[in-house]
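Colleague: Return atomic coordinates for the entry below.
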Amino acid sequence: MSVDFGKVAVLLGGNSAEREVSLRSGRAVLDALLRQGVDAIGVDPKHDDITQLKTGIDRVFIALHGRGGEDGCIQGFLTTLQIPFTGSDVLSSAIAMDKSKSKQIWQSSQLPTAHYQLIVKDHFNPEHAEDILAKLSGTVMVKPVNEGSSIGMAKATNVNELLAALTQAFTFDNKVLLETWITGQEYTVTILNGQALPAIRMQTANIFYDYQAKYQSTDTQYFCPCGLDPQKLAQLNDLAVSAFAAIGCSGWGRVDFMLDTQGNWYLLEVNTVPGMTETSLVPKAAKQAGLEFDELVLEILKQTL
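Modeller: Reported below is the predicted structural model:
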């Protein structure tokens, strides 16, 4: 390895609902750096004093998923300390974490995203549930605004299901997004240094690509190459790069999409610190592009130079 990165801290774990996945991502990244001779240590904000980063740490690889790690908080802390870090800056991290803010920006940029309504816990009247459902075509996806890994998400096809799903979602967040249900296929595009890596199509027997399908199922299928014709793939890649840029994201990340049965694309969300576990999507896409896991980790870290 010709580049001297100095002392690198890999931030992992943390306090979010995605802690377990983050621990796996962070350990995989740390192992990859150590294999390549980088002077790296793991730091878990849940147990370790992160003020230690002020002394002797030259740069940080952020492998924290969810709140505290992906929402601009740790990015603000590191910016204040003037320590270079991987991924997007404070503002774009915060916007990408807030699914409703992302959608507002995409709408204003004429980028396609499903019809939605934002529900705030303290202002929600259950008597309006039927009207809301009707406005959103009768079937909705319920999503906590600031969670990742499909945590707290559910499909609702009637008022009872919607109220139950909202009750569940409100345990994770006081703001919940209701989106018109899109029937179709789910795709994801990794962005690395401004370029789209090979797209992946995910297929699950579950109702949607949920936490279980992502991290526990052995039946989930991943197609990379994704099987789209060249024109449709070019359209997807352009949308991914545009959506990433519209929010101001940089370095690396992942943009998730639905392709409906009529062939229309819909943006779902941007992940600014995607999973880096052995089953994660970004390493799959990188491998298809000819980048092994260790090379991918180094390529991401180089963005801090």
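Colleague: contacts, neighbours, all on C-alpha from now
Modeller: Will do.
Colleague: what about the strands in this protein?
Modeller: Assigned by DSSP state E, the chain shows strands spanning 7-11, 39-43, 59-62, 116-120, 140-144, 154-156, 175-180, 184-192, 195-196, 200-203, 221-223, 252-260, 265-271.
Colleague: Identify whichever of those strands lies nearest to Lys302.
Modeller: Judged by CA to CA, the one of those that comes nearest to Lys302 is strand 59-62, at 10.1 Å.
Colleague: and Ser108, how many residues sit next to it?
Modeller: 10 (other CA atoms under 10 Å).
Colleague: ok, now which ones touch the most centrally placed residue in the chain?
Modeller: Closest to where the C-alpha atoms of the chain average out (CA atoms, centre = their mean) is Asn271, at 2.3 Å. Counting by CA atoms under 8 Å, 6 or more residues apart in numbering, Asn271 makes contact with 96-97, 253-255.
Colleague: I have a second one here; can you model it like the first so I can compare?
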Amino acid sequence: MTRPITVAILAGGLTHEREVSLHSGRRMATLLREAGMQVKLLDVDASLLLHLKAMSPDVIWPLIHGATGEDGSLQDLLTLTGIPYVGSAPNACRLASDKGIASEMVSRIGITVPHAMSIPSALFREIGVAPVLELISSSFTFPLVVKPATGGSALGLTIVESAADLPRAMVDCYAYGEQARIEAFIEGRELAVSVIDIEGEPTALPPVEIVTDGPYDYDARYNAGRTEYFVPARLSDDELAAVREAALRVHQGLGLSYISRSDFIIDKDGKPVFIDVNVAPGTTETSLLPQAVGAEASVRGVSPDQLYVDLLTEAAAK
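Modeller: The predicted model follows:
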């Protein structure tokens, strides 16, 4: 393709992560324009399909985080347009976006996952709050983690230190999703490993180690100062090999393509424990994917922009 590639970046939408998505989209649009691409930033609204038809882009990059942006719904729609897009197929997105389903599938391919359960808000109300909370308290050791079964950016996530804190955590969780995920708390180092397809082959990028002065929550993710990142992560050779291999197995085992980011905890034994996977990683200044891309680009002796351009070029060609 001799002329500049035209790219439609989708950002915004009506998910809880709208502002993060807009930030991701604006930053990536600026980056790609500086790299010589023709880029238009589109919101996911009633005008989207009209804009795509008028623009007729070579490739779409959906950067809608959470809900319809990652559960396969948007990907189904984009498939119908016939325009290539960066990201996984609809069915793979559906599997990955539900933390319970993804965790079960990852466990079946031999990767360690935390002890966990999911409970929808309807069943929680039907059975009764008190007996359900009592059962959870007797089945898990505190601290534990309560979070929505879908979505990201740690919205609705609480590290619960005692049974007395559990009711509020459940209320906060259900404010962001219909299904709560109750999960054993894993003590260890928090890592994110992005995988991108380079020349058709999935490549695990350098892991990013996350160190915060508290939970890695929404504030810690997007407000500078609370979090310190180490890229590549401070790992032994064995730990590095294990977590990169685990991320590749997640990417391939769930049938993901082009791009994903898996989150892990390295436990006290140095083993990676899978937490969840993201099929539309953020691209803000503090997001984890751009840090990993920057580290990989440095190793390869190219600019970070080049890896994004290669990714889009490959998607457009298909």
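Colleague: After superposition, what's the TM-score here?
Modeller: In this superposition the chains share a TM-score of 0.94, using TM-score structural alignment, normalised by the length of the first structure; 303 aligned residues with a CA RMSD of 1.6 Å.
Colleague: Which of the contacts of Asn271 of the first structure are still contacts in the second structure?
Modeller: Mapping the contacts of Asn271 of the first structure onto the second structure (both residues aligned by TM-score structural alignment, their matches' CA atoms under 8 Å) leaves 96-97, 253-255 still in contact.
Colleague: Tell me how far the counterpart of Ile159 of the second structure in the first structure lies from Phe208 of the first structure.
Modeller: Residue correspondence to the first structure (TM-score structural alignment): Ile159 of the second structure is matched to Lys155. Distance from Lys155 of the first structure to Phe208 of the first structure, counting by CA to CA, to the nearest Å: 8 Å.
Colleague: The residue nearest to Lys54 of the first structure when sequence neighbours are not counted: neighbouring residues, count only.
Modeller: Spatial nearest neighbour of Lys54 of the first structure, excluding adjacent residues (CA to CA, 6 or more residues apart in numbering): Leu81 at 6.6 Å. Leu81 of the first structure has 13 neighbours, counted by other CA under 10 Å.
Colleague: To which residue of the second structure is Leu81 of the first structure aligned?
Modeller: Aligned by TM-score structural alignment, Leu81 of the first structure pairs with Thr81 of the second structure.
Colleague: out of the strands of the first structure, deepest packed?
Modeller: Comparing the strands of the first structure by mean neighbour count (mean count of other CA atoms under 10 Å), strand 140-144 ranks first with a mean of 25.
Colleague: Next, the distance between the ends of stretch 145-165 of the second structure.
Modeller: In stretch 145-165 of the second structure, first residue to last residue: 11 Å (CA to CA).
Colleague: meant to ask about stretch 45-61 of the second structure
Modeller: End-to-end span of stretch 45-61 of the second structure (CA to CA): 16 Å.
Colleague: which residues in the second structure form helices?
Modeller: 18-34, 48-55, 73-81, 90-97, 99-108, 121-127, 129-139, 166-174, 218-222, 237-253, 288-300, 304-317 (DSSP state H).
Colleague: Please tell me which residues of the first structure the shortest one aligns onto.
Modeller: Put plainly, it is helix 218-222 of the second structure. Counting by TM-score structural alignment, helix 218-222 of the second structure corresponds to 211-215 in the first structure.
Colleague: mean shift of that stretch relative to the second structure?
Modeller: Average distance, stretch 211-215 of the first structure versus aligned residues of the second structure after superposition (mean CA distance after the TM-score superposition for the first structure): 0.6 Å.
Colleague: What lines up with Asp260 of the first structure in the second structure?
Modeller: With TM-score structural alignment defining the correspondence, Asp260 of the first structure maps onto Asp267 in the second structure.
Colleague: could you list every residue that touches that match?
Modeller: By CA under 8 Å, 6+ apart, the contact set of Asp267 of the second structure is 186-189, 273.
Colleague: Relative to Tyr222 of the second structure, which of the residues you listed is nearest.
Modeller: Tyr222 of the second structure lies nearest to Arg189 out of the contacts of Asp267 of the second structure, by CA to CA, at 19.5 Å.
Colleague: Show me what Ala233 of the second structure aligns to in the first structure.
Modeller: Under TM-score structural alignment, Ala233 of the second structure pairs with Cys226 in the first structure.
Colleague: Could you do Glu70 of the second structure as well?
Modeller: When the first structure is aligned by TM-score structural alignment, the residue opposite Glu70 of the second structure is Glu70.
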